[in-house]
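# Provided below are the primary sequence and the corresponding predicted coordinates.
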Amino acid sequence: MTLHVDDIRAAYEAIQSATIRTPTVPATRLSHHLGIDLYLKLENLQHTNAFKARGALAKLLTLSEDARKHGVIACSAGNHAQGVAFHATQLGIPSTIVMPEGTPFNKIQRTSDLGAEVVIYGAGFDDSVQFTLDLAAERGMTFIHPFDDPVVAAGQGTVALEMLEQQPDLDCIVVPIGGGGLIAGIAVAAKTIRPDIEIIGAQAHVFDAAKAHFDDTSPNFAGSTLAEGIAVRKPSPANLDVIRKLVDRVDSATEPEIEQAVFDLLSYEKLVAEGAAGAGLAVIKKHLDHFAGKKVGLVVCGGNIDSRLLSTLIVRGLMRDGRITRLVFEIDDTPGQLSKISTIIGDAGANVIEVIHQRMMQSVSLKQAELEIVIEARDQTHVDSILAVLRDAGLKVRVPQDL
């Protein structure tokens, strides 16, 4: 089946009463910071906090009564799993989700809480999918693929219908790519409505299979990525065909760029976004000249990021901005040194939030000590001025290159 805009419109009619029409909002502070006109489609506010709920529901609504009785099965460690589980439960359809070994417990628990039976198998999607297909055949269940299904892709394409109703004069839409279902659906819908609109794909550099196919180059597969939701080695051939025909460009971003982009969405727009959405913003930031003078839409495809990972990302972002800084002093091991340093830092308008005073395990001389002080400052310029005052006071201080 070839994906057609009529399929996307039919999917929209079918799912709109049970999905959230998420807003497309101006990213006022980010636009000012980047010097472009940026709009965010907030699919992180969708049911289960990701666009995947759209395609899952579209597929579920096509099932016969007999298929509904036998139930559905999916293979996913993240957003697709929760989208299928949520809507299957809402429709009274039994669901089973196969998740790879090592899936964080909170994702397993959330999926289970949504009413699905969770089965753990394999080291990743590629390892788990055949097991899932075998289990589907054994139990007589319908397999719902996360992206290699035209009905699912049609459901994802409803994102574009809403975006272009909400902001009809967008010049381009930036879309994260994993298996390609989201961008295929969006490209078909958007190019039908506005043939002149530019569709740009975004990938993580270490999982850039779609970009490699688009550019006729070899893909990069190198370790893990913060954008785990788009870490797909084998996108759907049907989706790749659509990307070739309708997508204007596919770009990629490095892990530090994706991390900074997720931090920017949180810091500037107060939005919790997962790494896949960060990849989209990172690509925009890498090519600001291209987007200058254009009205740019970005699909914030989801907000499911592990809370512990997010907390570390925030601290690292604050450190990069100079708002949290670790200072290491070599001081004489005599009374009053800590008081002197704290007074200088306080008088300079910064706040001391942690002190580590090392006497034992250190490389300085016997009559000296190493003192680590973590401070909270306004920005890097403020840190630089504090360092200048400390050094003018005769103190030996350095800033470790943590990041």
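Yep, that arrived. Numbers count the residues shown, from 1 in each chain.

# alpha carbons only for contacts and neighbour counts from here, please
Fine.

# next, residue 349: secondary structure please.
Assigned with DSSP: H, G, I helix; E, B strand; the rest coil, residue 349 falls in the coil class.

# likewise residue 58?
Residue 58 - assigned by three-state DSSP - is helix.

# included below, for side-by-side comparison, is a second structure:
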Amino acid sequence: MTKDQVTLKDVEAASKRLAGVVHKTPLESSHIFSEMAGYEVLLKLENMQRTGSFKVRGASNCIQTLTKEQQAHGVIAASAGNHAQGVALGAQAAGIKATIVMPEGAPLAKVEATKGYGAEVVLKGGVYDEASAEAVRLQKETGATLVHAFDDPAVIAGQGTIGLEILEQCPDIRSIVVPIGGGGLLAGIATAVKSVAPHVKVYGVQASGAPAMYLSKHAGKWVETPEAQTIADGIAVKSPGKITFDLIQKYVDDIFVVKDDDIAATILLMMERVKMISEGAGAIGLAAMLHGNIPHADKTAAVISGGNIDVNMISRIIENGLVKSGRRIKLLTHLTDRPGELRRFVSYIEEYKANIVYVYHEHAGRNLPIGQTQVEMDLETRDHAHAEILVAALRRAGYRVELL
């Protein structure tokens, strides 16, 4: 393996090292998503990998290439969560010490899981790049080997084993869609796939709020961004890899971006329609396919890179998704303060088959006229059309209804 390049031989060697260490995850055709996209969609389910993410591949491969002397000093890494767990598990298997620096806002589930694999966790900075700077500082103090989250040849080669698996599982695959943060996953897969089957298209996808590699690819030079804001915390990277950039420039056909709203909607769709949990970074490739970014081609695989999503984020995504789909509305109205008025108002809700989730009935307030009450309700409705019919009926009945 050369210092700044990864080859097919490196990926094949990683595949041998990882046999028995990682799972060969399923590649499944999805009927429902194929119908929605208009072409056959396959899902490479790395959310079913050990630690719930593809990251264990690159981390374990890197650790297995260390000398005995390097292993004696332990390893250190920076991660928003998934690479942390991969390094922690790889270090635990090798019987060496691991220190992981994570952003202060890293999901609690990922922090606790990393500790559960025996690693020492240090919380530092608001985003990955700040955690990475702290990891570099600690590495110089301790002499531990830094296992980079993406810009390391051994890590890239380990991630590339996914590409070999996809080609083995579906020899007539037409294209592969891969999430991007720093680019290790995309660089590894593209290197492997293009070396074996150069006709297969390889596309990358980034969040529009963290588009560093997208900008780099389209500018033809390495670009970093001043911030990285996205619900897909696993790919919130301001400075993409330089080794990965070179490989992506050489092997990747194109890169696209998607909005956080599309990512959230896809996470919700995966839960509802295929009973599958994905984190934001894991869902982004499928989000691009469902929202028209990716060129249509039968047998296109989306790499579902991880499923380690914080339960609080799931709750917010569900609530937001229900509102955006018209299945949850919040309304405000005023009633005459006399017996039976609230029941009369609720009768319309009942007539139009909406379900009351929450109701707050206020009789006195700073801006509330004497003789009136204020009612705030959260309602479950079937869709936007149902919600509009209900609101129109309430207004025809004389109620001044405001949607919040």
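Nice, thanks for sending it over. In this text the structure is predicted, and so the values were computed from the model without any measurement.

# superposed, what's their TM-score?
Overlay of the two chains. TM-score (TM-score structural alignment, normalised by the length of structure 1): 0.92; 399 aligned residues with a Cα RMSD of 2.1 Å.

# buried ones in the biggest helix by length in structure 2, by neighbour count?
Secondary structure of structure 2 per DSSP state H: the longest helix is helix 153-169. Neighbour-count burial for helix 153-169 of structure 2 flags 153-167, 169 (criterion: 16 or more other Cα atoms under 10 Å).

# now for the helix or strand following it, which elements pack on it?
Later in the chain than helix 153-169 of structure 2, the nearest helix or strand by DSSP states H and E is strand 175-179. Helices and strands touching strand 175-179 of structure 2, as assessed by 3 or more Cα pairs under 8 Å, 6 or more residues apart in numbering; DSSP states H and E, comprise helix 184-196, strand 201-207, helix 280-290, strand 300-304.

# try it again with 10 Å
strand 41-45, helix 184-196, strand 201-207, strand 254-258, helix 280-290, strand 300-304 (3 or more Cα pairs under 10 Å, 6 or more residues apart in numbering; DSSP states H and E).

# where in structure 1 does that strand align, residue-wise?
Mapped onto structure 1 using TM-score structural alignment, strand 175-179 of structure 2 spans residues 172-176.

# pull the distance from the matching stretch to the chain's centre.
On the basis of Cα atoms, centre = their mean, to the nearest Å, stretch 172-176 of structure 1 sits 14 Å off its chain's mean C-alpha point.

# again, but for stretch 48-58 of structure 2
On Cα atoms, centre = their mean, the centre of stretch 48-58 of structure 2 falls 14 Å from the chain's centre.

# which residue numbers in structure 1 go with it?
So stretch 48-58 of structure 2 sits over residues 45-55 in structure 1, by TM-score structural alignment.

# can you check stretch 229-245 of structure 2 too?
So stretch 229-245 of structure 2 sits over residues 224-240 in structure 1, by TM-score structural alignment.

# residue in structure 1 paired with residue 328 of structure 2?
So residue 328 of structure 2 corresponds to residue 324, using TM-score structural alignment.

# so who does its match touch?
315-318, 350-353, 374-380, 383 (Cα atoms under 10 Å, 6 or more residues apart in numbering).

# once you drop chain neighbours, what's closest to the aligned partner of residue 261 of structure 1 in structure 2?
Taking TM-score structural alignment, the alignment pairs residue 261 of structure 1 with residue 266 from structure 2. Nearest non-adjacent residue to residue 266 of structure 2, counting by Cα to Cα, 6 or more residues apart in numbering: residue 287, 5.5 Å away.

# these two touch, right, the one you found and residue 303?
No: counting by Cα atoms under 10 Å, residue 287 of structure 2 sits too far from residue 303 to count as a contact (11.2 Å).

# what about the helices in the stretch 301-403 of structure 1?
307-320, 337-347, 380-392 (DSSP state H, counting those that start in this stretch).

# what's the mean distance for the last one versus structure 2?
It stands for helix 380-392 of structure 1. Compared with structure 2 after fitting, helix 380-392 of structure 1 deviates on average by 2.6 Å (mean Cα distance after the TM-score superposition for structure 1).

# show me what counts as buried in that helix.
Neighbour-count burial for helix 380-392 of structure 1 [16+ other Cα under 10 Å]: 380, 382-383, 386-387, 390.

# and if you look at the second one?
By neighbour count, with 16+ other Cα under 10 Å as the criterion, the buried positions of helix 337-347 of structure 1 are 341-342, 344-345.

# same deal with the first one?
By neighbour count, with 16+ other Cα under 10 Å as the criterion, the buried positions of helix 307-320 of structure 1 are 310, 313-314, 316-320.
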